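**Student:** the amino acid sequence is not available; the structure is as follows:
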């Protein structure tokens, strides 16, 4: 992995460009069921805290909408330990039942030219690394920016602060050199507002023409070469 990361950094040095990749529902299709399984575990977590079914659903929706992640609401309002929460929710998902090594995705990433590839996720690092490993692409990224649950007031997309954190970590200062792909319209909107070139993955059931978010819209991350061919030629 170190050799691959070093090669990626060397190639990117010629252009300074960094391509930020979301992970969940982006590197794999939303139809695989991971997010459904995660949502069920989050709902069960609320219920174990004592919230009845309807209130658990409402709080889950409210916190996700307000803070970008349900766990941020739990931390802010219920003094939940996010790392313990992550072990019980994200880390409990048997990923092998939902995703497997993806040779086509790996080839697409491996064939990118003159750009540093950087994972940029709202997950904690443990879940993110598990997903990258399950897909067989963990060695394709020079680094990762994740929601750091060890920090009390941790940041997450679509907050602008974490985009700046990602830029600093990836070693880029000019937003014009930043490229981004994500399935969340809100996350894409923030990237676009900051001057990044943004691509919205509308998902399996979405219509590319129905999304007005970002500079480009695709149904699947593997369509990236069709909208940004300069990274593969």
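**Tutor:** Yep, that arrived. This structure is a prediction, so every number in the text was calculated from the model and none was measured.

**Student:** please make it C-alpha for all contacts and neighbour counts, starting now.
**Tutor:** Noted.

**Student:** buried sites along stretch 215-233?
**Tutor:** By 16 or more other CA atoms under 10 Å, the buried positions in stretch 215-233 come out as 216-222, 224.

**Student:** ok, and here's another one to check against it:
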């Protein structure tokens, strides 16, 4: 990292954050995960229970499937995440692009719990892929891969982005537990709540849409 680059790094979650949950992707993905459990032989009720339990315990259903059922995460990803027809849900978002491109004195980094293929597909579909210096993702090619909200994953991401001081890290995500971990580590955290009813306060700020960021952190949009 050159000395001329801003030291502060803003980490952006991708799914249900750069685009709203109401697009339908979240629901489509849930159906595909449930169908995957059923194809493994689990009846409806057990598939639902395992999906919820693995997501709660491990951050992602696939981590539970890998840990307890020896599922190949790359094959799973091709069937679930990569099977989603993003063109049916997303289009280029000029307002999002304008917000990101007008940010000042900060580096931008995508930070997702998806595999790199899905992350890149979403960024391309939204027309903002070139706005991020890099992307950290769940690396399905690594045994016992990490994901949010595991503390180790945040340290891995900081190292990848070349930042060592947590006070220089800013983060926006729709998941309360992911926000809580960032806050625990000393990051400035912004929780995108959308239209959900959220119990308690998570992070430093709560916003309805990622496009509301300038209202809570205006310093990133002030002119030099």
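**Tutor:** Sure thing, it's come through. None of these values were measured; they are calculated from a predicted model.

**Student:** would you mind reporting the TM-score between them?
**Tutor:** Once the chains are laid over each other, their TM-score by TM-score structural alignment, normalised by the length of the second structure reads 0.96; 222 aligned residues with a CA RMSD of 1.3 Å.

**Student:** let me have the buried residues of stretch 215-233 of the first structure in CSV, adding distance to residue 36 of the first structure as columns.
**Tutor:** Shown next, in CSV, are those (distance: CA to CA, whole Å):
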residue, distance to residue 36 of the first structure
216, 26
217, 23
218, 22
219, 19
220, 18
221, 20
222, 22
224, 25
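
**Student:** which of these lies closest to residue 114 of the first structure?
**Tutor:** Within these, the smallest distance to residue 114 of the first structure is 15.4 Å, found for residue 224 (CA to CA).

**Student:** what do we get in the second structure for that closest one?
**Tutor:** Matched to the second structure by TM-score structural alignment, residue 224 of the first structure sits across from residue 213.

**Student:** what does residue 16 of the first structure give?
**Tutor:** Under the alignment by TM-score structural alignment, residue 16 of the first structure pairs with residue 7 in the second structure.

**Student:** now do the contacts for that match.
**Tutor:** Residues counted as contacts of residue 7 of the second structure (CA atoms under 8 Å, 6 or more residues apart in numbering) are 106-107, 163, 168.

**Student:** any idea which of these is closest to residue 16 of the second structure?
**Tutor:** residue 107 (21.3 Å).

**Student:** find the nearest non-adjacent residue to the closest one, please.
**Tutor:** Of all residues not flanking residue 107 of the second structure in the chain, residue 9 sits nearest, at 4.7 Å (CA to CA, 6 or more residues apart in numbering).

**Student:** tell me the spacing between the one you found and residue 166 of the second structure.
**Tutor:** Distance of residue 9 of the second structure to residue 166 of the second structure, computed by CA to CA, to the nearest Å: 10 Å.

**Student:** all helices of the first structure, in order?
**Tutor:** With DSSP state H as the criterion, the first structure has helices at 2-12, 34-48, 53-67, 70-78, 82-88, 103-110, 125-135, 160-170, 185-193, 224-227.

**Student:** can you lay out these as CSV showing distance to residue 207 of the first structure?
**Tutor:** Shown next, in CSV, are those (distance: least, CA to CA, whole Å):
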stretch, distance to residue 207 of the first structure
helix 2-12, 33
helix 34-48, 20
helix 53-67, 23
helix 70-78, 27
helix 82-88, 32
helix 103-110, 21
helix 125-135, 25
helix 160-170, 27
helix 185-193, 13
helix 224-227, 16
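
**Student:** which one of the ones you listed lies closest to residue 148 of the first structure?
**Tutor:** Nearest to residue 148 of the first structure, of the helices of the first structure and by CA to CA, is helix 125-135 at 7.5 Å.

**Student:** residue 9 and residue 166 of the second structure: who's more crowded?
**Tutor:** The residue with more neighbours, out of residue 9 of the second structure and residue 166, is residue 9; 22 against 18, by other CA atoms under 10 Å.

**Student:** test my guess that the more buried one contacts residue 170.
**Tutor:** Yes. Using CA atoms under 8 Å, residue 9 of the second structure is in contact with residue 170, at 6.2 Å.

**Student:** in the second structure, what range does stretch 180-190 of the first structure match?
**Tutor:** Under TM-score structural alignment, the match for stretch 180-190 of the first structure is residues 171-181.
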